[in-house]
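1. Just need the structure, nothing else, for what follows:
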Amino acid sequence: MRQSEEGVFREFAEARMGPLFRSACLLTGGDTHFAEDLVQDTLGRMYAVWGRVTRLGNPAAYAQTVLVRCYLGHRRRRSAGERPSDTLPDRADRDPGDSALRMTLLDALRGLPPKDRAVIVLRYWEDRSVTETADALHVSSAAVRTRSTRALARLREQLGSSIGELTAR
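-> The predicted structure follows:
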């Protein structure tokens, strides 16, 4: 990679690291260590093909796709024997109600299968269309619609009325 391309990649990586990390946290159900690993793996893969990526025209969208594929690939490997803890470390938050809502949502997301979680994160957190989500996951649009409908129903079952209590504050 030439010096100028490396500088452009460095700027891209610095600008996208935060959004990639937030998406990775949602995908991993709040496991920040795994999320950091996913972001580093994503940026490493992006660096390896940076010349081709810049010709595509939208490196940010490509990075999100790579992130989701890294996540799903890790979940498919049998060697992924580490299990996340049920509790997250204590953190100081400004708004305890917001913290409770976030924790409740992360717990509910953690209860979804990996592919369903990926569909929910791409469709509703990343605000991608059904077609973009289908392309990112290499599935049909019908599969995305079906997965999102079923995943949302599971989330509603898991959250029940507790989400209303948390948002009413």
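2. CA atoms for contacts and neighbours, from now on please.
-> Noted.
3. Other residues contacting stretch 97-117?
-> Applying C-alpha atoms under 8 Å, 6 or more residues apart in numbering, the contact partners of stretch 97-117 are 26-30, 72, 75, 93, 147-148, 151, 154-155, 158-159, 163, 166-167, 169.
4. Make a PyMOL selection of the buried ones in those.
-> Of the contacts of stretch 97-117, the buried ones go into a single PyMOL selection, burial set by 16 or more other C-alpha atoms under 10 Å:
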select buried, resi 26+27+28+29+30+72+147+148+151+154+155+158
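5. Following up with a second sequence; could you model it the same way so I can compare the two?
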Amino acid sequence: MEVMRRTAYLLCRDWHLADDLVSITIGKLYRHWSRARQVEHLDAYVRRILVRTWLDEKARAWRREEPAETLPEPSVLPTDDVVERLGLLELLDALPPRRRAAVVLRYYCDLSIEETAEILECSPGTVKSQTARGLDSLRALVAASQS
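-> Prediction:
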């Protein structure tokens, strides 16, 4: 469950929204359990639901509003501190949603190109190009921040 929450956080950059995404994902999984229990790779199926839910939420206009800064930040795990210290979250924020999803699925979730393509509902070639462009953008952002 914590891996799913961290994956959601890397996608949306908001712990509260990440928790909502995980809850929605679990709800969808429960509603479609008769289909899900027949799936060979349940982890991939759940990640697909999570990413598709995030992409759907991202497309909604009301989600583009800035969140209230009055809520306290929930506690984070030590690995999250490392990611934040390196500034990786800000760099991921700069990527378009599908590129960010491709990079997170390939390098954080350690999925194959084929698994990522299945989750994103696109061809393996699209995953390769989105991942390559995402990494190129990240490299350029790192270079710009160091100069």
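6. Superposed, what's their TM-score?
-> Once the chains are laid over each other, their TM-score by TM-score structural alignment, normalised by the length of structure 2 reads 0.85; 142 aligned residues with a C-alpha RMSD of 2.6 Å.
7. Filter the contacts of stretch 97-117 of structure 1 down to the ones in helices?
-> The members of these that map onto helices under DSSP state H are 26-27, 72, 75, 147-148, 151, 154-155, 158-159, 163, 166-167.
8. between those, which is nearest Leu88 of structure 1?
-> The nearest member of these to Leu88 of structure 1, counting by C-alpha to C-alpha, is Leu26 at 13.6 Å.
9. Now check that closest one against structure 2: what is it aligned to?
-> Superposed on structure 2 with TM-score structural alignment, Leu26 of structure 1 falls opposite Leu10.
10. Spit out the contact partners of that match.
-> Contacts here follow C-alpha under 8 Å, 6+ apart; on that basis Leu10 of structure 2 touches 89, 92, 104.
11. and which of the residues you listed is nearest Val22 of structure 2?
-> Val104 (15.9 Å).
12. and the alignment partner in structure 1 of that closest one, helix, strand or coil?
-> Mapped onto structure 1 by TM-score structural alignment, Val104 of structure 2 lines up with Val121. Following DSSP: H, G, I helix; E, B strand; the rest coil, we place Val121 of structure 1 in the helix state.
13. Could you verify my assumption that Val121 of structure 1 touches Ser23?
-> Yes. Between Val121 of structure 1 and Ser23 there is a contact at 7.1 Å, judged by C-alpha atoms under 8 Å.
14. Going toward the C-terminus from the helix or strand that contains Gly18 of structure 1, what's the next helix or strand?
-> Assigning secondary structure by DSSP states H and E places Gly18 of structure 1 in helix 3-27. Downstream of helix 3-27 of structure 1, the next assigned helix or strand under DSSP H and E is helix 32-48.
15. and the gap between Glu14 of structure 1 and Phe21 of structure 1?
-> From Glu14 of structure 1 across to Phe21 of structure 1, the span is 11 Å (C-alpha to C-alpha, to the nearest Å).
16. When those two are compared, which one has more neighbours?
-> Using other C-alpha atoms under 10 Å as the criterion, Glu14 of structure 1 and Phe21 rank with Phe21 on top: 20 against 9.
17. contacting residues for the more buried one?
-> Counting by C-alpha under 8 Å, 6+ apart, Phe21 of structure 1 makes contact with 35-36, 39.
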